[in-house]
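**Student:** the sequence isn't on hand, but the structure is:
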C-alpha cells in the first residue's frame, strides 16, 4: 500500500528551484562582465596616464632655452619612443600632443599641457588624458 505522505520533492518544486538557481547564475555572470569592463577601462586609463606623465617629465626636464619653448603651436604632436610603445599590453595605440603657453600663469613661466589619446575599452573607443605642468623660464 502506498502512503499519501511520501518524502521528496515534486517536479514543480524542482523546476522552481532550478529557475531560481539559474537566475542567480545569470546575475553573477552579469557582474563578472561588469568587473571585466571596469578593469579594462582602468588599465587603459593607467597606461594613458603613465604615457602623459612621461611626456610631461620629458618636456619639463629640458633647459629653459630649448627650442621646444620657443614654439607655441597648439596640439603639437610629440614623438613617442617606438621601443617603449611596443611593450604596451593589448597592443593599443596612443598618440601624445602638447601645448606650451609662455608667460602663463605668471611672467617668466610656461604652462605645459600634455594630452594623450588612445587605448581601447569596451564602452569607449579611445581614452583621453590631459596633464598640466609649469616650467620656470
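**Tutor:** Here it is on my side, so go on. All values derive from a computational prediction rather than experimental measurement.
**Student:** from here on, just use CA atoms for contacts and neighbour counts.
**Tutor:** Fine.
**Student:** what segments of the chain are helices?
**Tutor:** Shown for the chain, the helices assigned by DSSP state H span residues 11-60, 82-85.
**Student:** which of the ones you listed sits most buried?
**Tutor:** The highest mean neighbour count among the helices of the chain, using mean count of other CA atoms under 10 Å, belongs to helix 11-60: a mean of 14.
**Student:** who are the packing partners of it?
**Tutor:** Applying 3 or more CA pairs under 8 Å, 6 or more residues apart in numbering; DSSP states H and E, one finds that helix 11-60 makes contact with strand 94-102, strand 109-118, strand 127-136.
**Student:** adding another structure so you can compare the two:
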C-alpha cells in the first residue's frame, strides 16, 4: 500500500529560496574580501609610516649627536631648490644632505624608497625673532618622504641645537 501526501505538505526548499540564499552568501563573502583588502592596505601604510618615523628619529638623533662646531661642515651643501624664494629666505639658511642611513638596511621595506632631507636654519634669522632661543642655536628640520599610492607622503620634525645644550645630547 502506497501512502501519498498532498503536495501542500511537502517540506524542503524551493530552487528560488536556495538561489536567494546563495546570492546573499556570495555578497557577504565579497564584502569580507573587500574588507580584508582594505585592512591589508591600511597595515601596509601603517608599516611604512612606522618605518619612516623610525628613520626620522634615527637621523634626528645622529644630527643632534654631531658636535655643534661640525654640524654645518658635516653635511654636503646642496644648491637651493628652484622654488625657493631667495629674497625672503634667511641669510644663513641652506639645505643640507648627508647619507647617514644605509639604504640597504634590512629594517626598511626594500620596495619603498625613503628620502631624507635635512634643513638647517639659524633661528636668529626668523621674523619676528624669538628671544627665548639662544643666539647660537640652529633649527634642524628633518623630513623623511616616500611615494605611496601615487602620492607623496612625508614625516617632518624640527629640533633646536645649541652649544649650550650640546652636552645633554652627545653620547659619551
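**Tutor:** That came through fine. If you're wondering where the values come from, they're calculated on a predicted model, not measured in any experiment.
**Student:** figure out which of the helices and strands packed on helix 11-60 of structure 1 is closest to residue 46 of structure 1.
**Tutor:** strand 127-136 (9.5 Å; CA to CA).
**Student:** about what we covered before: will you turn the helices of structure 1 into a markdown table that also has distance to residue 111 of structure 1?
**Tutor:** Listed next are the helices of structure 1 as a markdown table, based on distance: least, CA to CA, whole Å:
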| stretch | distance to residue 111 of structure 1 |
| --- | --- |
| helix 11-60 | 10 |
| helix 82-85 | 26 |
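**Student:** those helices: which one's closest to residue 132 of structure 1?
**Tutor:** The closest of the helices of structure 1 to residue 132 of structure 1 is helix 11-60. By CA to CA, the value is 7.7 Å.
**Student:** quick one: that closest one to structure 2 mean distance?
**Tutor:** Superposing on structure 2 and averaging over aligned pairs (mean CA distance after the TM-score superposition for structure 1), helix 11-60 of structure 1 comes out at 0.6 Å.
**Student:** whereabouts in structure 2 does that helix align?
**Tutor:** Here helix 11-60 of structure 1 aligns to structure 2 at residues 15-64, judged by TM-score structural alignment.
**Student:** quick check, central residue of structure 2?
**Tutor:** residue 49 (3.4 Å; CA atoms, centre = their mean).
**Student:** I am finished for the moment; much appreciated.
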